[in-house]
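K.L.:
got a sequence here, can you model it:
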Amino acid sequence: MIVEFGAFALVLALMLSVLQTGLAAAGRVRRSPLLAGGAEGAALAAAFATALAFGALIFAFATSDFSVSNVAANSHTDKPMLYKVAAAWGSHEGSLVLWCLVMTGFGAALTRARGLPFGLKTSAVGVQGGLGALFLAFAVFTSNPFARIDPAPLQGASLNPLLQDPALAIHPPMLYAGYVGFSVTFSLAVAALIEGRAFSGFWPAWGRWMRPWALASWVFLTAGITLGSFWAYYELGWGGWWFWDPVENASFMPWLAGAALLHSAVVTERRGALAGWTVFLALLAFTFSMLGAFLVRSGVLTSVHAFAVDPERGLMLLGILAFTAGSAFALFAWRAPQLKGGGLFAPISREGALVLNNLFLTVAAVTVLLGTLYPLILEAATGATISVGPPYFALTFVPLMVVAFLILPAGPLLAWKRGDAKGAMQRLAVAGGLAIACGFIGWLAFEPKKALSAAGLAVGAWLILGALAEVVERVRLFRAPPSRVHLAEVGRRLKGLPLGAWGMTLAHAGLGLFVLGAVVETGFKTEAAAPLPIGGEVHAGRWAVKLDKVEIVEGPNYLAERGTLTVTSTDGRAFPKTVTAERRFFPAGGQTTTEVGLDFRGLDDVYVVMGERRMTQDGQRAWTVRVYDNPWARLIFLGSFVMALGGMLSLFDRRLRLAVGGKKKRPSPLGGEGGSRSETDEGALSARSISEAGV
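P.N.:
Have a look, this model is predicted:
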C-alpha cells in the first residue's frame, strides 16, 4: 500500500509542478499576487509530494519489498540497513527521484527568498516548476521506481558491491544538491531575461540575489566531487584519486562553470558590469549539469560511475537537455542587446582580474568538454574508437589552470575600476619570494628530472601565501593604520573582517593545499607489486610491507580473504603499523571486490592492495600485493574540503543573506506589477547596499 502511495505522490508532484508553472505564468502576465501566491503554494506542495514519494521508496528498500522491481534489482535481505537505504538512490530510477526531490526542494526554497521583485520572483518560480515537471514526467513515464513484478523473488540481486560504502551513501545527495542547485541560478537567469532591465540598478541587485544560490550549489558540488574522488581512491584499488573518467568530467564541468559564475557575479553585483556574461554562465552551469545526467544515464559511456540504462531513455534525456538549454540560450540571444552596459573599468583592475579568471576557467571547461565528447562524436560518426585520457588533459587543461593560479592572488589586491599592478606585486613580493624558495627546495630535495613537480610546489605555495598576504593587506587597510599597530589593534581588525573575506581566503588557500597535494602525490609517488607468501615482504619507496597472515572472514553479505600486513619504514624513522586488506566475494551478485589497506602517515598514505591467490614455483601459496607510497595525498582531500568550507563560511556573510525593506505598502514602480513596498524597496536597497558594502 505504501508503494502505491509513493507512486501516487510522484504523479501528484508532477501535476503540482505543472500547476506551479501555469499559475506563475498567469500571475506574471496578469500581474496578480494571488496567482503568484498560488504558484508558490504549488511549489511547496510539489516538494512535499516528492519527499513522500522518496520516503515510500526508502521504506520499500528498508523492508526488502522485492515485489518492487527496483528493490529486487538493487537490494538483498543480507545487506546492512545503511546500504539498503543508500540503495534507494543507487539505481537509475531511485537516483532520478532523488534528483527530482532536490529540484522541487530548491523550488520550494526559492519561494521563501526575500527581496526579489514580484516579476522576477514569479518568473523564476515558474521556470523552476517547468524544470521540475520535465524531470518528474521523465521519472513517471519512463523510469517508474515503483513498478511491480510478479512473482516477487525471495531474494534480491543486491546493489553493486562497489557502491556499498559509507562515502557513496553521502556522495550522491551532496553531488545532486550541487548539480540541481544550479537550476535556481538557471531559473533566475531566464527570469532576468524575461524581465529585462526592470529598474535602474537591476543587474547589480540581480547579481546579489543570484550569488547565494550559486555559492551554495558550488559548495555542495565541491563536497560531492571530493567524496566521490575519495571513494574512488580507497575503494577501486587502483591507487589514484582522479582518472579523467568521462563521468568524473561530467561533474567537473559544472564545477568549473560554477566557479566562473561566482567570480563573474561579483563583478555584476559590485559594478553592474558583465551582466550578459554572468547570465550566460548561469545558463551554462545547469546545462552542464543536465549534460552530466545524460552522459551517466544514456548508456553512451562505460564507467563504474554510470547507470547502464537503455538508449531510448537516453534520447529522452537528450530531448530534455535540448529543449531547456535551447530555449534558454535562444532567449539569451534575443535579449543580448539589452544586456550591455554597466560600469566601465580599466584592464588593470579587480574587474579585469576577474574577467581574466573567467576566461581561463571557461576555456578550461571547454577543454574538458571536448576531451569528454570527442570520442563519443567520433565513434558515432565513423565507428572508430579513440581514448582520450590523462595525457590530453595534462597538455591542455593543466597549463590553463597554472596561468590562472599565477594570476589569482593579485586579483583581491587590485582596486575596483582602476588598479595598481605595481603596488599589488609589491604587496605580494614576500609571498612570491617564499613560493620560489619552496620550489627551489623541492627541486634540490628530489631528482632534477622532477623540475615540473618542483614548479608545481611553487604554484601551490604561491596560492597559499598569496591568500595570507591578502588577509594581511585587509587588516592593514581595514581602518586607517596608526603610526604603530599594536597586536590588540590587529586582533580587532581581524575580528572585524567580514565572513565573506575569510571565506574567500579559505577557498583560495584550500586550492593551494589541493595543488600541493596533487603535485607531490602525482610527481613523487612510487609503487611496487610482488607475489608474497606468508612472511614475504615488498618495498615501495620509503616503506616495507610484510604479509603476516591471511584468514577467511565472513561479513554480513560477503566472504573475504583478509590479509594482515605490517608497514615499516626502510630508514627506521617511523614506528611499524598494522593494516588489513581484503578480497571480498558477494554471493548474491557473484562479484569480487578489493578493500584497500590504508596506513596514514601524517600527510602521506601507504596504500596496500591484496590481489588473487596463486602458487609460487616452489609450491607455496602467495598473494599478489601491490603497495603505493602516496606522499601528501591527505592534502588533496583536505584542500578540497577547505575550499568547500570557505564557500560555506561565505554563505553566512551578512551581506549575502541580509533582507531589508519596509513594511508599508505602496504602488510598485516595476511596471505596475502589483508588488509591495517591501518587495520593491528590498530590490532597490539591495543594489544600493552592494555599492556601499563592496565584496
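K.L.:
only C-alpha atoms for contact and neighbour calcs from this point on.
P.N.:
Fine.
K.L.:
spell out the secondary structure type for E561.
P.N.:
strand (DSSP: H, G, I helix; E, B strand; the rest coil).
K.L.:
list the contacts for it?
P.N.:
For E561, the contact set (CA atoms under 8 Å, 6 or more residues apart in numbering) comprises 550-553, 582-584.
K.L.:
just the buried residues of the residues you listed.
P.N.:
Buried members of the contacts of E561, scored by 16 or more other CA atoms under 10 Å, are 550, 582-584.
K.L.:
one more, for comparison:
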Amino acid sequence: MIPELGHFALILALCLALLLGTVPLLGSFRQQRQAMELAPSLAVGMLVFTAISFACLATSFLQDDFSVALVASHSNSLMPTAYKFAAVWGNHEGSLLLWSLILSGWTAAVALFSRALPLQMLARVLSVMGLIAVGFLLFSLLTSNPFARLLPSIPADGADLNPLLQDPGLVIHPPLLYMGYVGFSVAFAFAIAALLGGRLDASWARWSRPWTNVAWGFLSLGIMLGSWWAYYELGWGGWWFWDPVENASFMPWLAGTALVHSLAVTEKRGLFKSWTVLLAIFTFSLSLLGTFLVRSGVLTSVHAFATDPERGVFILIFLCLVVGGSLTLYAFRAPAVQSRISFGWMSRECLLLINNVFFLVATLTVLFGTLFPLLTDALGLGKYSVGPPYFNAVFVPLMAVLLPFMGIGPTARWKQDSSARWLRELLVPALVAVVVGALLPLISNQSYNIWVALALVLAIYLMLAMLRDLQTKVRNASSLVAGLKRLTPSYYGMQLAHLGFAVAVIGVVLTSQYAVEMDLKMSPGESQEVAGHVFRFESLERVSGPNYTADEGVFAITLEDKLVARLAAQKRRYMASGQVMTEAAISGGLWRDLFVALGEPIGDGAWSVRLQYKPFLRWIWLGPILMALGSFVTLADRRYRAGKVKATNADTDTGTDNAAAAVTGTHATT
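P.N.:
Have a look, this model is predicted:
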C-alpha cells in the first residue's frame, strides 16, 4: 500500500507542477492577479506531495519491502540502516526522485522567501521552475517509475547496493551535489522571467544573486565530497581523475563561478546584462547535460548510473527544449538591451570581465575534452580517449594566469582606476610573495621544484593582496573593530572564497609534485620506507562486518622510530553479491596523509600493497569548504533581507563613489 501511495503522490505532484507552470504564467501576461497569487501555494503543494512520495520510497527501503523492484535490486536485509536509507538515491530511479524533491524544495523556498518580489516577477519565476519540474516528474513517471512492483514473485531477500556506494560519503554527497545542480535552476528561472518581462535591469540580478551563491556553495561542497569519496573508497589514492562524470559536475561549477561574478557587476553597475542572462542559461544547461551524461548510458564510469540508453532520449529531448527555448527567447529579447554605462580598462568591471572569460574558456575546455570521445564514437570516427594529460596541459595554465587578476580585483575601483594605484597597493605583497614563495621549497625535505615555487608565489600573493585590501578598507576607521564592523557580509564572503581558492591551489600543487607512491609485494613482518616514514606490515587477520567478511592487514607506521599511526586496510567480500572491494586505511592530517591499500594475495602469505605519502592533501578539500562557507556568509548581507529592493544607480551613468564602493565590498564570491 505504501508504494501505491508514493506513486499516487508523485502523480499529484506532477499535476500541481503542470498548474504551476501554466496558470500563473498565463496570469502574468493577462494581468490576472488571482492566477498569479496561486503560484506560491502550488509551489508548496508540489513540495509536499513530492516529499510524501520520497518518504514512501524511503519507507519501502527501510522496511525491506522486496516486492518493490527498486528495493529488491539495490538493498538487502543485511545492510546497515544508514545504507538502506542512502540506497534510496543509490540508483537511477531513486536519485531522480531525489532530484525532483530538491527541485520542489528550491521552488517552495523561492515562493516562501521572495514575497518582496513584484507579484508578476515571482509568478513567472515559479512558473519556469514548475515547467522544469514537469519535465523531471514526467521522466520519473513515464520511464523511471521507482515504485514498480515484483508481483506475484517476491524475492526472499534483495540483491545488494553496489559496495562502492556503501559508504558514509554516499549519504551526504549526492544530496549536496544535487542542491548545487538544481539550485542553478533558480538563477535560470530568474533570467527567463526577466527575458519574458523584457526588463533586464539590476533588480533581477539582486534578487537572483543570493540564490545563485547558495547553489554554488552547495555544488562546491558536493564536488569536494565526491573527490574525498573517490580518494579513500576506490583504493587508488587519487583525488581527481578527470572522469567524464566528474567533469559533468565540474562544468556547472566553472560556469557558475563566472555567473556569480557577472551578477555582481549587473547588480552594482547595471553592466553585462545580456552576458549574465546567457551565463545563467549556460550554467543550468550544463547541469542538465550532466544529468544526460550520467543517466543516458553513454558513459562507463563508477559514478554513472548504468541505465537503458532509451531513457537518455527523454533527457536529450528535454535538454533540447530547455536550451533551445531559452536561447530562442534570448535571441529575441537580448538585442533590445543596451547599456549606456561605460567603464575603463583599469577598473573592477574590466577585471571581472577577464575573470568571466577565463572561467568560460576553462568550461569550454573541459566540455570539449568530455564530449570529444563521445562525438567521434557516435560519428564512427573511432574510439579516442581524452585523459588527464590534456586537461592538465590546458586547464592548469588558465588557472595560473587567473590568480594575479584575482589579487587585483578586490582592490580595484569601479568604473575607472589607475595602474599607479594598483602598483602602490600591491607592490609590497607581490615582492613578499615572490621572496617567500621562492624560498619555501628550499627549506623542505624535497628537491627544489620550480612549479611548486611558482604556485606558492601566486597563492601567497593572492592571500597577501587580500590582507592588503582588508587593511586599506579599515585604515580610516576610528578603530580596527569599527572598521571590521562596517564591512559587509558580501565582502567577508568574497575574502573567504578567494582564500579557499588559494588554499586549494597550494594543496593541489604540493600533493601533485611531492606525493610518493609505491606498489609492491609485502608479507607480514616486512617493512618499507616511504618519504621518511617506515611502513611495517604487522599482521593479517580475518574479520567480519554486518554484511561482509574481510582480510585485514595491520600496518604500523613510524617516523624517526616514533609510532605515528597504526592502520588497518581491508580486502572485503560482500556476502549478498560476492563482490570484492578494497577498503583503504588512511592516517590524515593538515600537513600530510599516509595511505595503505591491500591489493590481491600473491601467494606464500604475500600481498600486493599500495603505500602513499601525500603532503598537504587535505588542503585540496579545505579550499572548497572555505569557498562554500564564503558563499553562505553572503546571505547575511542585509541587502538580501530587505523588504524591498532599493533603487540603485545601475541604470544611470552617474557611477559610484569609489570610497563607498571600497567599503561595501560588493565583489561576488568566487
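K.L.:
of the buried ones among the contacts of E561 of the first structure, which belong to strands?
P.N.:
Using DSSP state E, 550, 582-584 are the members of those that sit in strands.
K.L.:
closest one of those to R601 of the first structure?
P.N.:
E582 (20.5 Å; CA to CA).
K.L.:
in contact with whatever residue of the second structure lines up with the closest one, which residues?
P.N.:
Under the alignment (TM-score structural alignment), E582 of the first structure pairs with Q570 of the second structure. Contact analysis of Q570 of the second structure by CA under 8 Å, 6+ apart lists 550-553, 582-585, 597-598.
K.L.:
make JSON lines out of the residues you listed and add distance to R486 of the second structure.
P.N.:
Formatted as JSON lines, the contacts of Q570 of the second structure follow (distance: CA to CA, whole Å):
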{"residue": "A550", "distance to R486 of the second structure": "58"}
{"residue": "D551", "distance to R486 of the second structure": "59"}
{"residue": "E552", "distance to R486 of the second structure": "57"}
{"residue": "G553", "distance to R486 of the second structure": "56"}
{"residue": "T582", "distance to R486 of the second structure": "53"}
{"residue": "E583", "distance to R486 of the second structure": "50"}
{"residue": "A584", "distance to R486 of the second structure": "48"}
{"residue": "A585", "distance to R486 of the second structure": "47"}
{"residue": "A597", "distance to R486 of the second structure": "51"}
{"residue": "L598", "distance to R486 of the second structure": "55"}
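K.L.:
still on that earlier bit, identify the residues contacting the residue nearest to the match of E582 of the first structure when sequence neighbours are not counted.
P.N.:
In this structure, Q570 of the second structure finds its nearest non-sequential neighbour in E552, 4.3 Å apart by CA to CA, 6 or more residues apart in numbering. Listed by CA under 8 Å, 6+ apart, the contact partners of E552 of the second structure are 540-543, 568-571.
K.L.:
which position in the first structure pairs with E552 of the second structure?
P.N.:
Alignment note (TM-score structural alignment): E552 of the second structure maps to R562 of the first structure.
K.L.:
cool, C350 of the second structure as well?
P.N.:
Matched to the first structure by TM-score structural alignment, C350 of the second structure sits across from G352.
K.L.:
what helix or strand is that match located in?
P.N.:
Under the criterion of DSSP states H and E, G352 of the first structure resides in helix 350-382.
K.L.:
next, the mean deviation of that helix compared to the second structure.
P.N.:
Here the mean offset of helix 350-382 of the first structure against the second structure after fitting is 0.5 Å, by mean CA distance after the TM-score superposition for the first structure.
K.L.:
helices of the stretch 551-695 of the first structure, start to end?
P.N.:
Along the stretch 551-695 of the first structure, the segments classed as helices by DSSP state H, counting those that start in this stretch run 633-651, 654-657, 677-693.
K.L.:
trace the first one over to the second structure and give me the residue numbers.
P.N.:
Mapped onto the second structure using TM-score structural alignment, helix 633-651 of the first structure spans residues 617-635.
K.L.:
and the closest residue in space to R474 of the first structure that isn't next to it in sequence, how many neighbours?
P.N.:
Spatially, and ignoring its direct neighbours in sequence, R474 of the first structure is nearest to L497 (7.8 Å; CA to CA, 6+ apart). Using other CA atoms under 10 Å, L497 of the first structure has 14 other residues around it.
K.L.:
map the contacts of E561 of the first structure onto the second structure and name those still in contact.
P.N.:
Of the contacts of E561 of the first structure, the ones still in contact in the second structure (both residues aligned by TM-score structural alignment, their matches' CA atoms under 8 Å) are 550-553, 582-584.
K.L.:
in these, find the pair that's most separated.
P.N.:
Within those, V550 and R584 form the most distant pair, 12.9 Å apart (CA to CA).
K.L.:
thinking again about what came up before, using the three-state scheme, assign the closest residue to the match of C350 of the second structure other than its chain neighbours.
P.N.:
Leaving aside its sequence neighbours, G352 of the first structure sits nearest to A346 (CA to CA, 6+ apart; 6.9 Å). Following three-state DSSP, we place A346 of the first structure in the coil state.
K.L.:
next one: A346 of the first structure from L414 of the first structure, what distance?
P.N.:
According to CA to CA, to the nearest Å, A346 of the first structure and L414 of the first structure sit 11 Å apart.
K.L.:
just to revisit the earlier point, output the contacts of E561 of the first structure in CSV; the columns should cover distance to Y628 of the first structure.
P.N.:
Output for the contacts of E561 of the first structure, formatted as CSV (distance: CA to CA, whole Å):
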residue, distance to Y628 of the first structure
V550, 20
E551, 23
I552, 25
V553, 25
E582, 16
R583, 18
R584, 21
